[in-house]
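**Student:** prediction below, plus the sequence it came from.
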Amino acid sequence: MADHGIKGKTVLIAGGAKNLGGLLAKDLAAQGAKAVAIHYNSAATKAEAEQTVAAVKAAGAQASAFQADLTSAAAMEKLFADAKAAMGAIDIAVNTVGKVLKKPMVEISEAEFDEMSAVNSKTAFFFLKEAGKHVSDNGKVCTLVTSLLGAFTPFYASYAGTKAPVEHYTRAASKEFGARGISVTAIGPGPMDTPFFYPAEGADAVAYHKTAAALSPFSKTGLTDIQDIVPWVRFLVTDGWWMTGQTILVNGGYTTK
């Protein structure tokens, strides 16, 4: 039987410098991961990536940071190659990269749509492609999407719309990689209490989101806490391996399919 634990495994996290990705890097290190490769997008997040590397090392794991704009296939290829060279293998690959735009469809420019598509859809596709080439047999792959995939709402067409293809990428990859024992999943959090959330929302929208989930009264902010998402990712990339090809909305009852 394959070993589905985290102890001794190597992990690559795209968008691993801060927020959910950073917390996940530190959590998996604390759970016994051997090494964590932490991707960050630009110089603006370099300091936070270095802080996460230090925290991972303090937890007893090896750690390295890699900067790249993952909207090009070549950059994605290099990230996986560099991470594999640094760690010796990639057993678990998690993609937390995403970009939010809240705007009426009639106001979205072609440049804005192209950027959203590149960050949310193209990056996810080529992440899965490289995972299929580099992740070890019996490995695990997980992508972060959004609970808006289960919503009937205006203004998020370019966000949810460019995350939606990842559901099919996940299904296809699970079929294509399954012969090697690799599970492939996606998690759609609800609106998360991170710095990414608030700039896109007005005060009225923030107030609504903080009360929209069934369990909102039991959350310290009313929103999805990144600490509530980490255990789900941890489970899916370890003992939850039998779940594959699925998109799971983890949101306290905010939306459902």
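**Tutor:** Cool, the structure landed. Numbers count the residues shown, from 1 in each chain.
**Student:** C-alpha only now, for contacts and for neighbours.
**Tutor:** Fine.
**Student:** which residue of this structure lies farthest from its centroid?
**Tutor:** residue 106 (28.9 Å; C-alpha atoms, centre = their mean).
**Student:** buried residues in the helix or strand containing residue 232, which are they?
**Tutor:** Here residue 232 sits within helix 226-236, counting by DSSP states H and E. The neighbour-count criterion (16 or more other C-alpha atoms under 10 Å) identifies 226, 228-230, 233-234, 236 as the buried residues of helix 226-236.
**Student:** what about versus this one:
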Amino acid sequence: MTQQTQKVALVTGASGGIGAETAKRLARDGFTVIVNYAGNAAPAEATVREIEAAGGKAITAQADVSDPAAVRRLFDHAEAAFGGVDVLVNNAGIMKLASLADTDDALFDQTIAVNLKGVFNTLREASRRLRDGGRIINISSSVVGLLPVNYGVYAATKAAVETMSAILTKELRGRGITVNAIAPGPTATKLFLDGKPAEVVERLSKAAPLERLGQPEDIASTIAFLAGPDGAWVNGQTLRVNGGII
């Protein structure tokens, strides 16, 4: 087994898409994985069963990351089950698009609550409780640089995540903990595909020089790199994992 065998990874929003693929990849790399989900237990449990069938170790843990008390309980659960957390992957998020003029208060508040406060809640807890030598990997988005219309609030939350990541790197000086962000481009997940006409998906699939959508496995592989020994000297960075979209 690898040197990571006894290490524990907590992946938020891990019941599907990038989160589920990340959980499975980290389990293959030897991590014990906590598969967090917000509301629907069934897909999270299916991810755990798949991990276990492949010889890995994982459990599910329900928590709404926008709720500070729920996040504290999530870390409590991890400590009770496995003694602590070594890797935090902040993957939970929502994407509801509208122009700024058409964004109502409910959409704004929900996006901020999950995408920004949710990440803040887990970062605050991890700052206090992550084991020394650990890794924090936050999921941003390439829309921060691309600035497409109708993404104003969503992109703003992801830009804030990148800023918090860079600052937390400095605040954790001396503990051997790295903090990085990954900014995927268009990726074939339910979150991305839902509500988009076929012609829009086709256009976006050709936007990168590699002329395809990213796959959840592409993002999970980059997360695994940052979580593993080869990523030990990468710190305070945002990696644009997007096939070359500028």
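**Tutor:** Sure thing, it's come through. These numbers come from a predicted model, not from an experiment.
**Student:** so what number do they get for TM-score?
**Tutor:** Superposed pair, TM-score by TM-score structural alignment, normalised by the length of structure 2: 0.94. Supporting alignment: 244 aligned residues with a C-alpha RMSD of 1.5 Å.
**Student:** quick one on the thing from earlier: any chance of the buried residues of helix 226-236 of structure 1 in TSV, with distance to residue 4 of structure 1 too?
**Tutor:** Converted to TSV, the buried residues of helix 226-236 of structure 1 look like this (distance: C-alpha to C-alpha, whole Å):
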residue	distance to residue 4 of structure 1
226	23
228	21
229	19
230	17
233	13
234	11
236	10
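**Student:** for the aligned residue in structure 2 for residue 142 of structure 1, give me its contacts.
**Tutor:** Under the alignment (TM-score structural alignment), residue 142 of structure 1 pairs with residue 137 in structure 2. Counting by C-alpha atoms under 8 Å, 6 or more residues apart in numbering, residue 137 of structure 2 touches 87-90, 179-182, 223, 226-227.
**Student:** could you name the specific helix or strand carrying residue 137 of structure 2?
**Tutor:** Judged by DSSP H and E, residue 137 of structure 2 forms part of strand 135-139.
**Student:** please point out which parts of whichever helix or strand comes after that strand sit buried.
**Tutor:** Toward the C-terminus, strand 135-139 of structure 2 is succeeded by helix 143-146 as the next helix or strand (DSSP H and E). Neighbour-count burial for helix 143-146 of structure 2 flags 143-144 (criterion: 16+ other C-alpha under 10 Å).
**Student:** for residue 199 of structure 2, see how far away the equivalent of residue 211 of structure 1 over in structure 2 is.
**Tutor:** Aligned counterpart of residue 211 of structure 1 in structure 2: residue 206 (TM-score structural alignment). Using C-alpha to C-alpha, to the nearest Å, residue 206 of structure 2 is found at 11 Å from residue 199 of structure 2.
**Student:** just to revisit the earlier point, the residue farthest from the centre of structure 1 matches what in structure 2?
**Tutor:** Aligning on TM-score structural alignment places residue 106 of structure 1 opposite residue 101 in structure 2.
**Student:** element containing that match?
**Tutor:** Using DSSP H and E, no helix or strand contains residue 101 of structure 2.
**Student:** and it, what is it in contact with?
**Tutor:** Neighbours of residue 101 of structure 2 in contact, by C-alpha under 8 Å, 6+ apart: none.
**Student:** and the helix of greatest length in structure 2, what does it pack onto?
**Tutor:** Looking across structure 2 with DSSP state H, the single longest helix is helix 152-171. If contacts are counted by 3 or more C-alpha pairs under 8 Å, 6 or more residues apart in numbering; DSSP states H and E, helix 152-171 of structure 2 sits against helix 105-111, strand 135-139, helix 143-146, strand 178-184.
**Student:** element containing the aligned partner of residue 24 of structure 2 in structure 1, please.
**Tutor:** Using TM-score structural alignment, the partner of residue 24 of structure 2 in structure 1 is residue 26. Assigned by DSSP H and E, residue 26 of structure 1 belongs to helix 19-30.
**Student:** report the mean deviation for that helix after fitting onto structure 2.
**Tutor:** Its matched residues in structure 2 lie on average 1.2 Å from helix 19-30 of structure 1 after superposition (mean C-alpha distance after the TM-score superposition for structure 1).
**Student:** list the contacts of residue 72 of structure 1.
**Tutor:** residue 123.
**Student:** that one maps to what in structure 2?
**Tutor:** Alignment note (TM-score structural alignment): residue 72 of structure 1 maps to residue 67 of structure 2.
**Student:** find the nearest non-adjacent residue to residue 132 of structure 2, please.
**Tutor:** residue 175 (5.1 Å; C-alpha to C-alpha, 6 or more residues apart in numbering).
**Student:** in the stretch 1-150 of structure 1, which spans are helices?
**Tutor:** 19-30, 46-58, 73-87, 110-116, 123-134 (DSSP state H, counting those that start in this stretch).
**Student:** contact partners for whichever residue in structure 1 pairs up with residue 235 of structure 2?
**Tutor:** Using TM-score structural alignment as the criterion, residue 235 of structure 2 maps onto residue 244 of structure 1. Contact analysis of residue 244 of structure 1 by C-alpha under 8 Å, 6+ apart lists 171, 174, 183-185.
**Student:** over in structure 2, see which of those residues survive.
**Tutor:** Among the contacts of residue 244 of structure 1, the contacts conserved in structure 2 (both residues aligned by TM-score structural alignment, their matches' C-alpha atoms under 8 Å) are 174, 183-185.
**Student:** among those residues, name the buried ones.
**Tutor:** The buried subset of those (16+ other C-alpha under 10 Å) comprises 174, 183-185.
**Student:** and of those, the nearest to residue 160 of structure 1?
**Tutor:** When these are compared for distance to residue 160 of structure 1 (C-alpha to C-alpha), residue 185 wins out at 17.2 Å.
**Student:** what does that closest one correspond to in structure 2?
**Tutor:** That one, residue 185 of structure 1, aligns with residue 180 by TM-score structural alignment.
**Student:** quick one: map residue 121 of structure 2 onto structure 1.
**Tutor:** Under TM-score structural alignment, residue 121 of structure 2 pairs with residue 126 in structure 1.
**Student:** what is the burial count for the spatially closest residue to that match that is not a sequence neighbour?
**Tutor:** Excluding its sequence neighbours, the residue lying closest to residue 126 of structure 1 (C-alpha to C-alpha, 6+ apart) is residue 73, at 6.1 Å. The tally of other residues near residue 73 of structure 1 (other C-alpha atoms under 10 Å) stands at 17.
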